[in-house]
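> Turn this into a structure:
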Amino acid sequence: MFSNKRIAGFALAAASAVLLVPAAQAKKPVATFASEDDIFLALRDASRNGDAARAAELAGRLGNYAMPSYVDYFRLRPRIISAPEQEIRDFLSRYEGSAIADRLRNDWLLELGRARNWMLFDEQYPQFVLNDDTQVKCYALMSKALKGQNVADDARGVLVNPQNYGEACPALITTLVQANQFTLDDVWAQVRLIADSGFAGTIKRLAPVTEASETTLMQALDKPDAVLARGPGGNRASHEVFIVALGRSAKNNPSRAVDALVAGAERLNEREREHAWAQIALQTSMKLAPDAIVYWHRTNGAPLSNDAYQWKARTALRAGEWKLVKSTIEAMPASLRNDPAWIYWLGRAHLAEGDQETARKLFSSITDQTNFYGQLALEELGKKISIPQRAEPVTPEELAPMADNAGFRRALKFFDLNMRFEGYREWNWELRKMNERQHLAAAEYARQKNVLDRMVNTSDRTKTEVDFTQRFPTPFRDVMAAATEKLGLDMAWVYGLIRQESRFILNARSHVGASGLMQVMPATAQFVARKIGLSGYSQQQMNDLGTNITLGTNYLNMVLHDLEGSQAMATAAYNAGPGRPRAWRSTLSRAVEGAIFAESIPFTETRDYVKKVLSNATYYAALFENKPQSLKSRLGMVAPKGFVPSELP
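Now for the predicted structure:
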């Protein structure tokens, strides 16, 4: 028998041993969740973070969850590099034909490409339905090139957006150089394109095929003025590095870049000089500098990037040089030239030259498109914008399959969980299989479920079976009418803005913190609340319908009055802040059409936003007033501050 003293000693030792157990070996407490939905959301986060152990543990708690395909996907995704091939094949087989299976195949193809496992890649790639991943496309072309196929032209069509290149696209470029399918001209065109986008890591990957050192290339990006101070050098590589440095320097100091080019021009050949001027012209165009048009003239017929072609055309539009507009659009790659924007402006250029027949053909080719440029083209043909005849209403028989659609049910579940990305993927995956009547039925189902953004986007896809009550809904019309009537504000314009801002999602929140139906920024909301005397306002009220509309409409009214009643400029101000449209207007040397002002907005998001909002507003006005409308009148003219109205053309 042990004495009490010895027992006490053993107890003390045991307690000490517990204290000495390393933290890593201590058993972690099991997290508690309020519901299976909360577990599922935690599983999604663990999978995104690459935490395979956590994902497996959480997935194990969801054995009977309503969406087993996503539970399995989130469990497998963090292990896709190490998972047995058969496990991946089993998943693809089990969920064949589903959106999530196509997503996993996308993930797997990326890993197979990185591993250069071309046998499996080539087997799986034809089964990738969406085929919307630039890196996967680059790997597919790389696989073909390694088998001796000439893919240079296809590669040039894919290699246009460096932000999507990843590892795959630089590897493709290297492969094509080694296969003698890409020349140094191709390589340096890519380096200039990537430098414009600022992706230093991607340029590093290309250094071995440029004949320039990585150090020199990085200096052109990070310390361009030091490169310019040395001048162009004496060989092709040093000339190209100098040209890259010109573009980087011109971002901050165009005059310095121009001086450096003028000083070193004689050491460059004619084509190099054209590329050099294009580098400077692109940067000065995006600053709306008046000298940009001079620099574009010095590029002559040099091949340009897609961005450069568009900015050359925009600069010519601002300057009223229709001949240059025409020649620039005609030089664009077909994929760009066939965009409705450039079809419209090419038609306008022909019209300016007196070639009415060609202009009418171009305009007529896009008047069936219910977008900004389709509307403008319609007006060029002497017509106004009206609401097309409504398709026959959806029948109960057409609607029933939508309610039974498993993909739509998953999408609605995701919307309830605020997993909008996954919800959009499921919804859009189902739309691929549907005809126009089914699209209308799906849109009507979305209306019944109060998912108005899906109603709008789904109905927007139809060409002949059209229902504009789906495309341009007017929820909360009593609240909106009261708010706009009080301010004397155009309700069609406000609805057009909301359609673009939030697609009628009440709790929408942008990546920069804008909230609610009218996507008002927190600081803006506070400012407007003070200005209109809204006492007791707090940020928590921003998703309240009445408060959001009150603050949003009052702010819109403020910027409209601040910008002399121009809806084009006020729309830009709502998106980019009121100071920027004033700055953009100040660079004009003459009055320009609102459409030209919109087309030449330097911010891509704002440029797209202004066009869509005013296009929307024109259709809303046609619905409200039940008569044809003019988008051109809504756009008006934009002139420099103090411009004499009598001088308007």
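> Please count neighbours and contacts with C-alpha atoms only from this point.
Noted.
> number of nearby residues for Asn418?
14 (other C-alpha atoms under 10 Å).
> Packing partners of the helix of greatest length in the chain?
In the chain, with assignment by DSSP state H, the single longest helix is helix 604-625. Using 3 or more C-alpha pairs under 8 Å, 6 or more residues apart in numbering; DSSP states H and E, the elements in contact with helix 604-625 are helix 372-380, helix 491-501, helix 567-576, helix 594-599, helix 631-635.
> again, only this time at 10 Å
On a contact count with 3 or more C-alpha pairs under 10 Å, 6 or more residues apart in numbering; DSSP states H and E, helix 604-625 meets helix 372-380, helix 468-471, helix 491-501, helix 567-576, helix 594-599, helix 631-635.
> what about the residue nearest to Ala289 when sequence neighbours are not counted, how many residues close to it?
Excluding its sequence neighbours, the residue lying closest to Ala289 (C-alpha to C-alpha, 6 or more residues apart in numbering) is Thr587, at 6.7 Å. Neighbour count of Thr587, defined by other C-alpha under 10 Å: 16.
> Quick check, Thr587 in contact with Leu288.
Yes. Counting by C-alpha atoms under 10 Å, Leu288 is a contact partner of Thr587 at 6.3 Å.
> Buried residues in the longest helix of the chain, which are they?
By neighbour count on 16 or more other C-alpha atoms under 10 Å, the buried set for helix 604-625 is 606-623.
> Okay, angle between it and helix 567-576 too, please.
130 degrees (axes from the mean of the first three to the mean of the last three C-alpha atoms, to 10 degrees).
> picking up where we left off before, out of the helices and strands packed on helix 604-625, which comes closest to Ser238?
Nearest of these to Ser238, taken as C-alpha to C-alpha: helix 594-599 at 36.1 Å.
> So which elements touch the closest one?
helix 306-319, helix 372-380, helix 567-576, helix 579-586, helix 604-625, helix 631-635, strand 637-638.
> ok now the third one, how far from the chain's centre?
Read that as helix 567-576. 19 Å (C-alpha atoms, centre = their mean, to the nearest Å).
> Repeat that for the first one.
Relative to its chain's centre, helix 306-319 lies at 20 Å (C-alpha atoms, centre = their mean).
> Kindly report the same for the fifth one.
Going by C-alpha atoms, centre = their mean, the spacing between the C-alpha centre of helix 604-625 and its chain's C-alpha centre is 18 Å.
> by how many degrees do that helix and helix 372-380 diverge?
Counting by the same axes, to 10 degrees, helix 604-625 lies at 50 degrees to helix 372-380.
> Could you also give me the structure for this next sequence, so I can compare it with the first?
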Amino acid sequence: MPMHAPRRRPFRLLALLALCLPLAGPAADAPATLQQRAAFRQAWAAAQQGGEGWRAWDAQLAGYPIYPYLEAAALTHDLRQLDRARVEDYLRRYPDLIPAADLRRDFLLELARRQDWDGFLALYRPGLGDTLACDALQARLAHGARLDFERDLAALWQKPALPGACDPVLQAAHDAGLLTAERLWARIDRAVDAGQGGTVAMLAPWLPADQAQAAQRLAQALRDPAGAALDAQRWPDTPRHRQAAALAVQRLARRQSDSADAAWQALQARFRFTPAQRDAVLYALALYHATDFDERALERLAALPATAQTGASREWRARVALARQDWPAVLAAIEAMPAAQQDDAEWRYFRARALAATGREAAAQTLFAALAAEPGYFGFLAADRLGQSYALCPLDPPSDPQREQALLAEPGLTRAFELYAVGLPRQARREWSRALDGADPATLALAADLAYRNGWYDRAVFVFSSGEALRYYEERFPLASQDGVVPQAGQAGIDPAWAYAIARAESAWMSDARSGADARGLMQLLPQTAAQVARRNGLDWQGGDSLYDPVVNIALGTRYLAQMAARFGGAPWLASAAYNAGPEKVQQWLDARGALPPDLFVASIPYKETREYVARVMAFSVIYDWRLNGKALALSSRMTPVGQPYAPPPAGAPRRPVACPVVAVPAAAPAESASVPAAPASSVAPAAEPAEAASGGSAR
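Model (predicted):
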């Protein structure tokens, strides 16, 4: 049996659930469970419309574990017409269930809207979030209570931004004299650090008159750094104005590094900046000139004082040197990094590249050999350099049927699996998280493996994300054949391993994933993009919500991938970058640095998210190729030089075997890790990384 073949185990989830579900009747068998699921789906659709129509399925759903979700859905729909007694009745019957907590929270928001403060206080419980905490303070104020800063506001005051529900409470605190200048400045400084110009602008008028102007200028620096940098030439040289001027230059550097240079030259003579302020400005100027790959970027970064250096500035010194193919400068930049940063797979790989380019082939081969024993993007690149097999050492998660049976008897997990089975993955994940909160790793692994074996793939992706579990390749890289990836990729004319890799990187197999930009489903398509792709390819289009159907999403996503590939000579690595950052951005980068070899080009991508995304997708493509075929195409064959046409591998294309090296596999392999989009949405770059790096997904 090939190592990528699915495992066969004696215990299947459906049978276990049939033993655990408290079903009516003498035999709780799988057909009865399937009938109840069908009845629940119908009742759920009715409950979403409110009223009592959903009760038509009561007889069929007696004892069904997720039955309480139906009533909660109907009550939530009818929220504006509800009285407190009906909500309290539900809470009394289901006090510990998630839908009860949701109903309480939603009805409290409705009571606050009604300003029914008596009812609000009767239902309120602490710990329900900032909005309801402020509504509770409003309720107390309406009953004549007086605010105490330490008791009522101190925790909220630590937040750099608060919801609008807190505005009346803060106004009351101000009117009561509780918001001293010291307290106001403490919160303004937190808001400045978080980039919350709106908070600063709101608080500024409450400062004494001689301080309010300086706070407004801090807000301006955050909101309009170009205007602030220009206006600062007329500001007084006070500590707070110096802070605002330095902040304006730093923020301007992110957008217009040349303009920031000019502003800094003009302001240095006017303000007595502190050493820390000077370092912060010099750092921002050097970093953002580097992301623009300006002519003097390398010299600026190398000249930064030690007090202004960060991991990001040292990293960008190396990236600029790589973009120039200045190999001695690459080595010098890596040598300037702290030991932990140098040990990252990326910098070990590029140290080896630089050593080879400067004639130290033996030292380079030693570094490549060590890297080739690691599974991941840079390990695969190193293996290609040496012509070696890829280092993949698969393991199966431990199996314990008796513990599985006990685990599935836990009511919360039973509800989780049933919610997933009826097509409510968001609710299923919440029940899962609550049921397994505080569980030991062995229990989590059993639960994740059970979920995987029954098609709930994202649980395994998230749970098996570190240590030895990184070797559970079958679970971490599922072959969701029911979603049609292989045939749809074939019809689109792209490599199915690449299509799988994109879906895995985009959503971690969460079919209901939705980003902040409204990208949806497994391959994270924007509805407007999906509509265009459907029209272009003569495919049916049923609107944005149809993207949560995996079959629809895969059909449209593979066609869009093919569209991106066609724009960039078929190259999957460039099309992956375009899928993440947009084709226009990729074209800009090609126009500037298109002569670079692919590995150097990827390293020079200015957006952190896109850089890491391309590396992740390329590594995932290797793993999925192996999962599909038992062997894998060389990663370098997928990363053709710019301008060289690429075609998907034909049937029978030569592939290399994988091997488990004697060298121990590291506990974490960054490019091959379980990194997934948050929410699933685009990940956000660390503060030290250029702000532009946080943008992505604009193409979809």
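> what TM-score comes out when they're superposed?
Overlay of the two chains. TM-score (TM-score structural alignment, normalised by the length of structure 1): 0.64; 539 aligned residues with a C-alpha RMSD of 5.5 Å.
> So which of the helices and strands packed on helix 604-625 of structure 1 is nearest Ala406 of structure 1?
The nearest among those, by C-alpha to C-alpha, is helix 468-471 at 22.6 Å.
> what packs against the closest one?
Counting by 3+ C-alpha pairs under 10 Å, 6+ apart, helix 468-471 of structure 1 packs on helix 436-448, helix 452-459, helix 604-625.
> go with 6 Å
helix 452-459 (3 or more C-alpha pairs under 6 Å, 6 or more residues apart in numbering; DSSP states H and E).
> counterpart of the helix it packs on in structure 2, which residues?
Under the alignment (TM-score structural alignment), helix 452-459 of structure 1 falls on residues 457-464 in structure 2.
> Look at the residue lying closest to Arg607 of structure 1 once chain neighbours are set aside and give its secondary structure.
Excluding the flanking residues, the one nearest Arg607 of structure 1 by C-alpha to C-alpha, 6+ apart is Ile601, at 5.2 Å. Under DSSP: H, G, I helix; E, B strand; the rest coil, the three-state class of Ile601 of structure 1 is coil.
> ok, Ile601 of structure 1 to Lys611 of structure 1 distance?
Per C-alpha to C-alpha, to the nearest Å, Ile601 of structure 1 is found 10 Å from Lys611 of structure 1.
> ok, now Glu272 of structure 1?
For Glu272 of structure 1 relative to Lys611 of structure 1 (C-alpha to C-alpha), the value is 36 Å.
> can you check Lys312 of structure 1 too?
20 Å.
> Same check on Gly536 of structure 1?
Taking C-alpha to C-alpha, one finds Gly536 of structure 1 at 36 Å from Lys611 of structure 1.
> Arg590 of structure 1 now?
21 Å.
> what's the straight distance from one end of stretch 135-154 of structure 1 to the other?
14 Å.
> Can you give me the buried ones in that stretch?
135-143, 145, 150-152.
> In helices, which of those fall?
Using DSSP H, those in helices are 135-143, 145, 152.
> Redo the residues you listed as a markdown table? Include distance to Gly565 of structure 1.
Below are these laid out as a markdown table (distance: C-alpha to C-alpha, whole Å):
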| residue | distance to Gly565 of structure 1 |
| --- | --- |
| Gln135 | 46 |
| Val136 | 48 |
| Lys137 | 47 |
| Cys138 | 48 |
| Tyr139 | 51 |
| Ala140 | 52 |
| Leu141 | 52 |
| Met142 | 54 |
| Ser143 | 57 |
| Ala145 | 57 |
| Ala152 | 51 |
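> Give the closest residue to whatever residue of structure 1 lines up with Leu628 of structure 2 in space, chain neighbours not counted.
Matched by TM-score structural alignment, Leu628 of structure 2 corresponds to Phe624 in structure 1. Once flanking residues are discounted, Phe624 of structure 1 sits nearest to Ala492: 7.5 Å by C-alpha to C-alpha, 6+ apart.
> in the stretch 51-200 of structure 1, which spans are strands?
Read by DSSP state E, counting those that start in this stretch, the stretch 51-200 of structure 1 holds no strands at all.
> follow-up on the earlier one: nearest approach to Arg6 of structure 1 belongs to which of the helices and strands packed on helix 604-625 of structure 1?
helix 491-501 (75.7 Å).
> average distance between the closest one and structure 2?
For helix 491-501 of structure 1, the mean deviation from structure 2 after alignment is 1.2 Å (mean C-alpha distance after the TM-score superposition for structure 1).
> For the stretch 151-300 of structure 1, which segments count as helices?
152-158, 168-178, 184-197, 200-206, 214-222, 224-230, 236-252, 254-264, 270-286, 292-297 (DSSP state H, counting those that start in this stretch).
> Read off where stretch 567-585 of structure 2 ends up in structure 1.
Counting by TM-score structural alignment, stretch 567-585 of structure 2 sits on residues 562-580 of structure 1.
> Quick one: residues in contact with the matching stretch.
Stretch 562-580 of structure 1 is contacted from outside by 559-560, 581, 610, 635, using C-alpha atoms under 6 Å, 6 or more residues apart in numbering.
> First-to-last residue distance for that stretch?
Note: stretch 562-580 of structure 1 ends 13 Å apart using C-alpha to C-alpha.
> So which bits of it are buried?
For stretch 562-580 of structure 1, by 16+ other C-alpha under 10 Å, it's 563, 566-576, 578, 580.
> do the same with stretch 236-255 of structure 2
237, 240-255.
> same question, stretch 41-48 of structure 1
Neighbour-count burial for stretch 41-48 of structure 1 [16+ other C-alpha under 10 Å]: 42-44, 46-47.
> Stretch 276-283 of structure 2 too?
Quick answer for stretch 276-283 of structure 2 (16+ other C-alpha under 10 Å): 277-283.
> how close does that stretch sit to structure 1?
Looks like 3.4 Å for stretch 276-283 of structure 2 (mean C-alpha distance after the TM-score superposition for structure 1).
> gap between that stretch and the chain center?
When distances are taken as C-alpha atoms, centre = their mean, stretch 276-283 of structure 2 is centred 30 Å away from the chain's centroid.
> That'll do, ta.
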